[in-house]
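Participant: Provided below are the primary sequence and the corresponding predicted coordinates.
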Amino acid sequence: MQISVRRAKTEDAEQICQVHIASVRELCKSNYTPEQIEAWVGKLKPEGHRQAIENPNKIMFIAEIERRIAGFSELFETEVNAVYVHPNYSRQGVGKLLLNIIEQEAIAQHIERLTLSASTNAKLFYQACGYQVIEYSFHTLRSGTKIPCILMEKNLIQDSTF
């Protein structure tokens, strides 16, 4: 299976939105209630993803397998805003590849440390990629619903002056 990664284009917004919704609904259902999941993705629209792609302060990448979007990731300043993988492609290296490209972009921008707010089901994934737990917290969705999350960080540039 060949995975290619590229910058997202506005015409990708529809598929990105579909991946986002499918990922949360399927991969988060064991950690979040149906009400929390619906508050999270129930009002997602392609227009919101299109605006993120067009935002000059954000960088979004997509992973494609056989010309289908398998996942996406987003960097905003020093924060990993998103890493979502379609459930059909989970545990196949797509998420790791998308996170790695975000980290490479951050290093190119001389960013030394990335932070993120992980869903509880993604904690082990991020830990396996070198992220450390800062604290357990809650994320307030646009609807006002609070969902548990984990604030995490990773130092990208290691100090070699031990």
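Facilitator: All right, it came through fine. Residues are numbered from 1 along each chain as shown.
Participant: C-alpha from now on. contacts and neighbour counts both.
Facilitator: Will do.
Participant: buried residues in stretch 58-74, which are they?
Facilitator: Of the residues in stretch 58-74, those buried by neighbour count under the rule 16 or more other CA atoms under 10 Å are 58-64, 69-74.
Participant: between these, which sits nearest residue 30?
Facilitator: Closest approach between these and residue 30, by CA to CA: residue 71, at 20.1 Å.
Participant: am I right that the closest one is in a strand?
Facilitator: Yes. Looking at residue 71 with DSSP: H, G, I helix; E, B strand; the rest coil, it is inside a strand.
Participant: test my guess that it contacts residue 62.
Facilitator: Yes. With contact defined as CA atoms under 8 Å, residue 71 counts as touching residue 62 (5.7 Å).
Participant: please name every helix or strand in contact with the strand or helix carrying residue 148.
Facilitator: Taking DSSP states H and E as the criterion, the element that holds residue 148 is strand 146-155. Secondary-structure packing of strand 146-155 (3 or more CA pairs under 8 Å, 6 or more residues apart in numbering; DSSP states H and E): strand 113-119, strand 132-140.
Participant: and here's the other structure:
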Amino acid sequence: MTHKFTHRVATKDDIPVLTSIMNASIGKLQDGFLTPEQVQASYELMGMDTQLIEDGTYYAIECEGEIVGCGGWSRRETLYGANHTKGRNPRLLDPETEAARIRAMYTHPGWARQGIGRMIMELCEGKAREEGFRTCQLMATLSGEPLYKVCGYSPVVYEEVPTSLGVNVPLIKMEKSLV
């Protein structure tokens, strides 16, 4: 069965539903890619970044009025993370010399592998291109890397990001030219 997905700019009122989708996605879609300890530690590095909603660059993906996924892009320096993640920087990027950020992509586990991720990527890359960005970067989880490769992103660096739980979470910085 083919579903018709629509998108809209996410609002503050969506935060509870979006957070629920994020938590379900983090907890389920990383199975087979990370140890249970790494999945638990991932919550420290991932989740809701309300700056994206405030900037109007975060999208809710819906099917028949139900939010089934979300994701966005940013013109700010922060590459990944939630409101609570260390190392955030709200500095605006220069589209001529710096890469836009693809951020916080999550699909509800019940809706995975149905085209939601690609829809978000196309939407975000198009918006970044409209604002003059020539490149996009993102920080991928191991479970997200296959999608990003199919969408034309190349790995730049593999990292083991330490958490307060004493567990390192593997992440991959990836990049794509928009020109």
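Facilitator: Structure received. None of these values were measured; they are calculated from a predicted model.
Participant: hang on, the earlier thing: and the helices and strands packed on strand 146-155 of the first structure as a markdown table, adding mean neighbour count and distance to residue 94 of the first structure?
Facilitator: Written out in a markdown table, the entries for those read as follows (neighbours: other CA atoms under 10 Å; distance: least, CA to CA, whole Å):
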| stretch | mean neighbour count | distance to residue 94 of the first structure |
| --- | --- | --- |
| strand 113-119 | 21 | 17 |
| strand 132-140 | 15 | 21 |
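Participant: which position in the first structure aligns with residue 148 of the second structure?
Facilitator: When the first structure is aligned by TM-score structural alignment, the residue opposite residue 148 of the second structure is residue 126.
Participant: quick check: its match vs residue 41 of the first structure, distance?
Facilitator: 22 Å (CA to CA, to the nearest Å).
Participant: could you do residue 104 of the first structure as well?
Facilitator: With distances taken as CA to CA, residue 104 of the first structure is found 28 Å from residue 41 of the first structure.
Participant: again, but for residue 148 of the first structure
Facilitator: For residue 148 of the first structure, the distance to residue 41 of the first structure - CA to CA - is 15 Å.
Participant: pretty sure residue 81 of the first structure contacts residue 60?
Facilitator: No. With contact defined as CA under 8 Å, residue 81 of the first structure does not count as touching residue 60 (9.4 Å).
Participant: shared neighbours of those two, which are they?
Facilitator: Overlap between the neighbourhoods of residue 81 of the first structure and residue 60 consists of 73-75, taking contacts as CA atoms under 8 Å, 6 or more residues apart in numbering.
Participant: one step back: give the residue from residue 126 and residue 41 of the first structure that has the larger number of neighbours.
Facilitator: Comparing residue 126 of the first structure with residue 41 by other CA atoms under 10 Å, the one with more neighbours is residue 126, at 20 against 17.
Participant: can you tell me which residues contact that one?
Facilitator: By CA under 8 Å, 6+ apart, the contact set of residue 126 of the first structure is 118, 132.
Participant: can I assume residue 29 of the first structure is in contact with residue 38?
Facilitator: No. Look at residue 29 of the first structure against residue 38 with CA under 8 Å: they stay out of range, at 10.5 Å.
Participant: buried residues in stretch 18-27 of the second structure?
Facilitator: Across stretch 18-27 of the second structure, burial judged by 16+ other CA under 10 Å covers 18-19, 21-27.
Participant: in JSON lines, list the shared contacts of residue 81 and residue 60 of the first structure along with distance to residue 140 of the first structure.
Facilitator: Below are those laid out as JSON lines (distance: CA to CA, whole Å):
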{"residue": "73", "distance to residue 140 of the first structure": "20"}
{"residue": "74", "distance to residue 140 of the first structure": "19"}
{"residue": "75", "distance to residue 140 of the first structure": "19"}
